[in-house]
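Asks: Fold the following for me, if possible:
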Amino acid sequence: MSITLAFIAALFASLTSILAKIGIEDVNSNLATAIRTVIVLIMAFVIVLITGQLDTIPEISHKAFLFIILSGLATGLSWLFFFRALAMGDVSKVVPIDKSSVVLTILFSILVLEEQALPHIMAGGALIAVGTFVLIGKNEEKKRFSGSQFYIVHAILGAVFAALTTILAKIGMEGVDSNVATFLRTIVILLFAWAIVLFKGTFREMKLISNKGYLFLILSGMATGLSWLCYYAAIAIGKVSVVAPIDKFSVVITMILGFVILKEKAAKQTIIGGLIITIGTVLLVF
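Replies: Okay, here's the model as predicted:
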């Protein structure tokens, strides 16, 4: 069941990207994230309300609350370091480091959660990492060299916090309904996202967003919400070392939807990278 939920999460994660590509290209990324998080929070709250789990929140232990909050903060810090690294350094170096979070997640799940380091899990994770690097390839769009390699530290920290997000969520969700945990975690992310928007003053751009832009922000937020709900339900009942890499299969699904819906061209390295990730995912499933 956890594998099925992980694949559904990957599907909705890919729909998030496609919907964003179609309708919200001119919207500031931090502002778009903040608005989408509002939609995710509303969805999570409605599901918790419908399932009658709202009354269980006061019963959550202090330890579970702590790790859920830490998971939300880890997500916010991951975004912060990633975008800081992009501002300082080369895109072609920053993005591959960020994508390495899937490997870190597997390692953390073995070291922290004491999950078994099974050969097919290690091989699948390695193939997904290799496929991701092939997909990224050599980026022709380079930022000007700033004379410092410090941005690499920011990129590595972004990947570390992305991996910690899943591990902390897994610990915090022990004995807690996954929908309730997602709802509480989203509150933390919402506060973090809007703090960045308010600090940078990008909230003023809200009046410049078109009706079409708002429509696709809402649809994208709904897809994100469904993806998060399925993903955290999957890690609540399954192994992080298996669920997290399968979630990364959204890269391949996004690529296929890009070919079909957006009529993007299928580059050779894109197809090869997608096939490697698919093989890695199949290894994890079986």
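
Asks: CA only for contacts and neighbour counts going forward, please
Replies: Fine.

Asks: can you give me the offset of the one helix or strand Leu283 maps to from its chain's centre?
Replies: Assigned by DSSP states H and E, Leu283 belongs to helix 268-285. Offset of helix 268-285 from its chain centre (Cα atoms, centre = their mean, to the nearest Å): 19 Å.

Asks: For it, which residues meet the burial criterion?
Replies: For helix 268-285, a neighbour-count test (16 or more other Cα atoms under 10 Å) marks 270-271, 273-281, 283-284 as buried.

Asks: Show me where the stretch 101-250 of the chain has its helices.
Replies: Counting by DSSP state H, counting those that start in this stretch, the stretch 101-250 of the chain has helices at residues 101-111, 119-136, 150-172, 178-200, 211-237, 240-247, 250-260.

Asks: Highest mean neighbour count out of these?
Replies: Highest mean neighbour count of the helices of the stretch 101-250 of the chain: helix 240-247, a mean of 27 (counted as mean count of other Cα atoms under 10 Å).

Asks: here's the other one to compare against:
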Amino acid sequence: MQVITTSWQFWAFMSALAAALTAIFAKLGVKGIPPDVATFVRTIVILCFVAMMLLASGQIGEVKTLSKRAVGFLILSGLATGCSWICYFRALDIGQAAQVASIDKLSVVLVAVIAALFLSERLSFVGCLGVGLITVGAILMASGK
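Replies: Next up, the predicted model:
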């Protein structure tokens, strides 16, 4: 089990699975309540969950050791996450879960473009093909009924 739990592929798949469940549970949860209220409740749950994980793992003390640069970028990441969640919940309130989730996954394409522009990351031909297929797939999923 050690090999599986230390691989990025395992954790990336688990993230995808959790994101899929997020879409389904959120779609059920936003029925009849304002999307911003749903986002607020979700955020409180996440805050408590991660705090318990830090306490249980003994990592809570690491918070004091963060550099100002790290804190700054984490704050920006948190703001971007908050904006993403608010937009996502509003989209789920209006649209179908599979369509909303497919457009949301265009974030993969945007990450590849932004990482190339600002982080000097390069995609192989196969990676570029994958980004193109994700784009086409997201558009097809979003336009299908």
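
Asks: right, and the pair among the buried residues of helix 268-285 of structure 1 with maximum separation?
Replies: Largest separation among these by Cα to Cα: Thr270 and Leu284, giving 21.2 Å.

Asks: To Leu86 of structure 1, which of the helices of the stretch 101-250 of structure 1 lies closest?
Replies: helix 150-172 (7.7 Å).

Asks: what angle separates the closest one from helix 101-111?
Replies: 50 degrees (axes from the mean of the first three to the mean of the last three Cα atoms, to 10 degrees).

Asks: So which other helices or strands are in contact with helix 150-172 of structure 1?
Replies: Under the contact criterion of 3 or more Cα pairs under 8 Å, 6 or more residues apart in numbering; DSSP states H and E, helix 150-172 of structure 1 touches helix 62-88, helix 91-99, helix 101-111, helix 211-237, helix 240-247.

Asks: closest one to Val260 of structure 1 among those?
Replies: Distance to Val260 of structure 1, taken as Cα to Cα, is lowest for helix 211-237 among those, at 18.3 Å.

Asks: what range in structure 2 does the closest one sit on?
Replies: With TM-score structural alignment applied, helix 211-237 of structure 1 matches the range 68-94 in structure 2.

Asks: and what of stretch 176-193 of structure 1?
Replies: Going by TM-score structural alignment, stretch 176-193 of structure 1 sits over residues 33-50 in structure 2.

Asks: Could you do stretch 246-266 of structure 1 as well?
Replies: Under TM-score structural alignment, the match for stretch 246-266 of structure 1 is residues 103-123.

Asks: pretty sure Trp11 of structure 2 is touching Val3, no?
Replies: No. Between Trp11 of structure 2 and Val3 there is no contact, the gap being 11.7 Å when judged by Cα atoms under 8 Å.

Asks: which of the two has more neighbours?
Replies: Applying other Cα atoms under 10 Å to Trp11 of structure 2 and Val3 shows that Trp11 carries more neighbours, namely 13 against 7.

Asks: Nearest residue to the more buried one in space, ignoring adjacent ones along the chain?
Replies: Nearest non-adjacent residue to Trp11 of structure 2, counting by Cα to Cα, 6 or more residues apart in numbering: Thr5, 7.3 Å away.

Asks: Same question for Ile139 of structure 2.
Replies: Using Cα to Cα, 6+ apart, the closest residue to Ile139 of structure 2 is Ile103 (7.2 Å).

Asks: Isn't the one you found up against Gly137?
Replies: No. Applying Cα under 8 Å, one finds Ile103 of structure 2 not in contact with Gly137, separated by 9.3 Å.

Asks: quick one on the thing from earlier: distance to Arg84 of structure 1 for the helices of the stretch 101-250 of structure 1 - can I get that in CSV?
Replies: Formatted as CSV, those follow (distance: least, Cα to Cα, whole Å):
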stretch, distance to Arg84 of structure 1
helix 101-111, 17
helix 119-136, 19
helix 150-172, 7
helix 178-200, 12
helix 211-237, 23
helix 240-247, 24
helix 250-260, 23
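
Asks: do you know which of those helices lies nearest Phe45 of structure 1?
Replies: Minimum separation from Phe45 of structure 1 across the helices of the stretch 101-250 of structure 1 (Cα to Cα) falls at helix 178-200, 6.1 Å.

Asks: How far off centre is that closest one?
Replies: 14 Å.

Asks: swap in stretch 20-27 of structure 2?
Replies: 12 Å.

Asks: For it, give me the average deviation versus structure 1.
Replies: Mean deviation of stretch 20-27 of structure 2 relative to structure 1 after superposition (mean Cα distance after the TM-score superposition for structure 1): 1.7 Å.

Asks: so which of the helices and strands packed on helix 150-172 of structure 1 gets nearest Phe203 of structure 1?
Replies: helix 211-237 (13.9 Å).

Asks: Now Phe89 of structure 2. Nearest residue, chain neighbours left out?
Replies: Nearest non-adjacent residue to Phe89 of structure 2, counting by Cα to Cα, 6+ apart: Pro35, 5.3 Å away.
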